[in-house]
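K.L.:
Show me the folded form of this:
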Amino acid sequence: MSKRGQTRHLDIRTHPTSSTGKEDAGVFFIGTATTILEWRGIRVLTDPNFLHAGDHVHLGPGVTSQRRTNPAIELDKLPELDCILLSHYHEDHFDRIVEDSLNRDFPIVTTPHAKRCLTSSSRSEPFKSVYALDFFESMLLECRNSSETGHDESATPAIKVTGMPGKHVPPGPISKLNDLLNAVPPTNGWLLELGWATGMRDISHHGNPASEFRTSYRIYISGDTLFVDELKEIPKWLEGKQIDLMLIHLGGTTIPGALAPLVMVTMDAKQGLQLIRLINADITIPIHYDDYDVFLSPLTEFMKEIEQAGLQDQVVYLDRGDQYRFTV
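P.N.:
Next comes the predicted model:
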């Protein structure tokens, strides 16, 4: 839904060069960094933001931003979900309406900083099922209600989640100042490995308690990061394993805002191209690119970079409400 009260045709996209027609998983783009990842009965909601055009979010001391767009679906119309994946504790990724409405027992996987905020005893109603992952720490999500099994009937569909490096503030004096002021929160990227697990029946704590986990498909979500040296650890950690799909946060978010663009805190088009070359995912989908007035690098700039680099077959573009279907 592009404007409240107006609808458009919603598209389903598949791999531009090797669609099979038997796709069994999908990414539904709601807006900003909010998506639903679905596979074999498991649904994960990323960075829930359901504010509308004209609404404002608080992003730090003296910094607010106005939303330009509407989400593709309303919060109360969401399908049944298994957990929320929250990259960091910022209102444009976890807005006040979501925070007020969410069941306090609903599972949230996030950063150590966000866990402290969400579970603080100073809250009138702290969240009770928050799991923190630091960089390269992992846990398993398994569908509690799935009747699906793998080739081995004891195996069930599961998603292994690993925290990936990210840096929301450029290195140098600004980063050191932010460490003192805590104005911009720490952020994670994520690696989601879709596969089959044995020996567990619910959301797990850190590590891999399952006797076996077999990966069939890998999704990397950049989170709100700049192209920093820490990202170069990701290919080293992967040790040659292929990333099948990347969701990349773009927009060139600049604070305090358009009238005083002093510091860029998310990748612009050029940095997005650098990350594509570093990760070398089979397919990349840009998200988080035009929903707020602090986003100063439009999607058209990224599209131009991709075209000039000759990488059109490696990128799929979704509008809010579109879905990318893929095969695990």
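K.L.:
going forward, measure contacts and count neighbours with C-alpha atoms only.
P.N.:
OK.
K.L.:
Residue 35 against residue 50, yeah?
P.N.:
No. Using CA atoms under 8 Å, residue 35 is not in contact with residue 50, being 11.1 Å away.
K.L.:
ok, for residue 74, nearest residue in space, not its chain neighbours?
P.N.:
Nearest residue to residue 74 in three dimensions, chain neighbours excluded: residue 50, at 6.6 Å (CA to CA, 6 or more residues apart in numbering).
K.L.:
After the strand or helix carrying residue 254, which helix or strand is next?
P.N.:
Remark: residue 254 resides in strand 254-257, with elements defined by DSSP states H and E. Sequence-wise, the next helix or strand downstream of strand 254-257 (DSSP H and E) is strand 260-264.
K.L.:
compare with the first, here's sequence two:
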Amino acid sequence: MTGQNSLFFVGNATTVLRLGPFTLLTDPNFLHRGQWTHIGQGVVARRLKDPAIGIGELPPLDAVVLSHFHGDHFDRIAARELDRDLPILTTPHAARRLGRRGFREPVALSTWTDLDLAKGGASLTVTALPGRHAKGRLARLLPPVMGSMIEYRATPGATPLRLYVSGDTLVHDDLREIRERYPSIDVALLHLGGTKVLGVLLTMDGEQGVDLLELLRPRQVVPIHYDDYSVMKSPLSDFTAEVERRAPSVEVAYVDRGRTFTLPG
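P.N.:
This next block holds a predicted model:
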């Protein structure tokens, strides 16, 4: 986990982002292969892959960015072992749940609101973006989900490095505003997997993943969240095949668990 600006892939939607002096953790999930987690409405899922590291091997963190409160994104290990004073930037729904579990610094971000962090002359802004875990009636039964735009500036006047983290969203019309507000995105982290419960799609499959690339047009994309749980029905090969077929104008970086991807800047 070295490098000035880098992404270390732990597994599922869990990454360690190093941006200058800042270190962020996304969607902490440290359950091991074979363990089960509750993902809502009585539905459970079994983990199929081990995380690359344990929670005790994490570097010192400045904050956690949590897309939503589901057991495959914030699990019982995170609830037990993360520092209770660590800022956790998340939805208002998840912030309330975290507060009830003894976390003292949950930061509730409604859509399009943000939080700024500063160290020396460097700054980091995390903005909550629209997300939709399901469509129709099922959407009301699932927790709210947010995407995130993470903007890092090494100095006050620097052009920002922009990382988009999709969260567990499907492609929907509200995502068009992201393109309008952020015409330039350096790297997108896409939550894929084609998660299905009772036959209903809850996360992007390969086709929707490329739909989102064509909509937002980031310079690079790193697919994550695609084969860790038994409810994921669209393997990474679906996304790879769709990228080859449609050839979006984006560089795709396939990052294995335990590997580090160097970010721009």
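K.L.:
TM-score of the superposition?
P.N.:
Scored against TM-score structural alignment, normalised by the length of the second structure, the superposed chains reach a TM-score of 0.95; 265 aligned residues with a CA RMSD of 1.8 Å.
K.L.:
which one in the second structure is aligned with the residue nearest to residue 74 of the first structure?
P.N.:
Superposed on the second structure with TM-score structural alignment, residue 50 of the first structure falls opposite residue 30.
K.L.:
my read is its match is in a strand, agree?
P.N.:
No. Assessed with DSSP: H, G, I helix; E, B strand; the rest coil, residue 30 of the second structure is coil; it does not lie in a strand.
K.L.:
From what I see, it and residue 80 are in contact.
P.N.:
No. At 11.1 Å, residue 30 of the second structure and residue 80 do not qualify as touching, with contact defined as CA under 8 Å.
K.L.:
between these two, which one's more packed in?
P.N.:
Using other CA atoms under 10 Å, the more surrounded residue of residue 30 of the second structure and residue 80 is residue 30, with 24 against 11.
K.L.:
Which neighbouring residues are in contact with the more buried one, exactly?
P.N.:
Going by CA atoms under 8 Å, 6 or more residues apart in numbering, residue 30 of the second structure touches 50, 51, 53, 54, 55, 75, 77, 78.
K.L.:
Repeat that for residue 26 of the second structure.
P.N.:
13, 14, 15, 16, 17, 64, 65, 66, 67.
K.L.:
and if we set it to 10 Å?
P.N.:
Contacts for residue 26 of the second structure (CA atoms under 10 Å, 6 or more residues apart in numbering) come out as 9-10, 13-17, 63-67, 73-74, 88-89, 165, 167.
K.L.:
One more: residue 279 of the first structure?
P.N.:
220, 231, 232, 234, 235, 238, 242, 243, 245, 246.
K.L.:
The residue nearest to residue 42 of the first structure when sequence neighbours are not counted: neighbour count?
P.N.:
Nearest residue to residue 42 of the first structure, sequence neighbours excluded (CA to CA, 6+ apart): residue 143, at 5.4 Å. The tally of other residues near residue 143 of the first structure (other CA under 10 Å) stands at 23.
K.L.:
ok so, going back, which of the contacts of residue 279 of the first structure show up in the second structure as well?
P.N.:
On the basis of both residues aligned by TM-score structural alignment, their matches' CA atoms under 10 Å, what survives of the contacts of residue 279 of the first structure in the second structure is 220, 231, 232, 234, 235, 238, 242, 243, 246.
K.L.:
between those residues, which is closest to residue 285 of the first structure?
P.N.:
Of all those, residue 285 of the first structure sits closest to residue 246, with 6.2 Å by CA to CA.
K.L.:
Are we agreed that the closest one is in a strand?
P.N.:
Yes. Residue 246 of the first structure sits within a strand when classified using three-state DSSP.
K.L.:
about what we covered before: and for residue 35 and residue 50 of the first structure, which residues touch both?
P.N.:
Common neighbours of residue 35 of the first structure and residue 50 are listed as residue 72 (criterion: CA under 10 Å, 6+ apart).
K.L.:
Now do the contacts for residue 189 of the first structure.
P.N.:
Per CA under 10 Å, 6+ apart, neighbours of residue 189 of the first structure: 86-88, 110-111, 134-136, 162-167, 220-225, 231, 247-249.
K.L.:
scratch that, residue 195 of the second structure is what I was asking about
P.N.:
Counted by CA under 10 Å, 6+ apart, residue 195 of the second structure has contacts 133, 168, 201-205, 225-227, 229-235.
K.L.:
Restricted to strands, list these.
P.N.:
Using DSSP state E, the members of those that fall in strands are residue 201.
K.L.:
What subset of the contacts of residue 195 of the second structure is buried?
P.N.:
133, 168, 201-205, 225-227, 229, 231-235 (16 or more other CA atoms under 10 Å).
K.L.:
Most widely separated two among the residues you listed?
P.N.:
133 and 235 (18.4 Å).
K.L.:
Tell me where the stretch 151-300 of the first structure has strands.
P.N.:
156-164, 189-198, 212-221, 245-249, 254-257, 260-264, 283-287 (DSSP state E, counting those that start in this stretch).
K.L.:
For residue 61 of the first structure, find the nearest of those strands.
P.N.:
strand 254-257 (9.3 Å).
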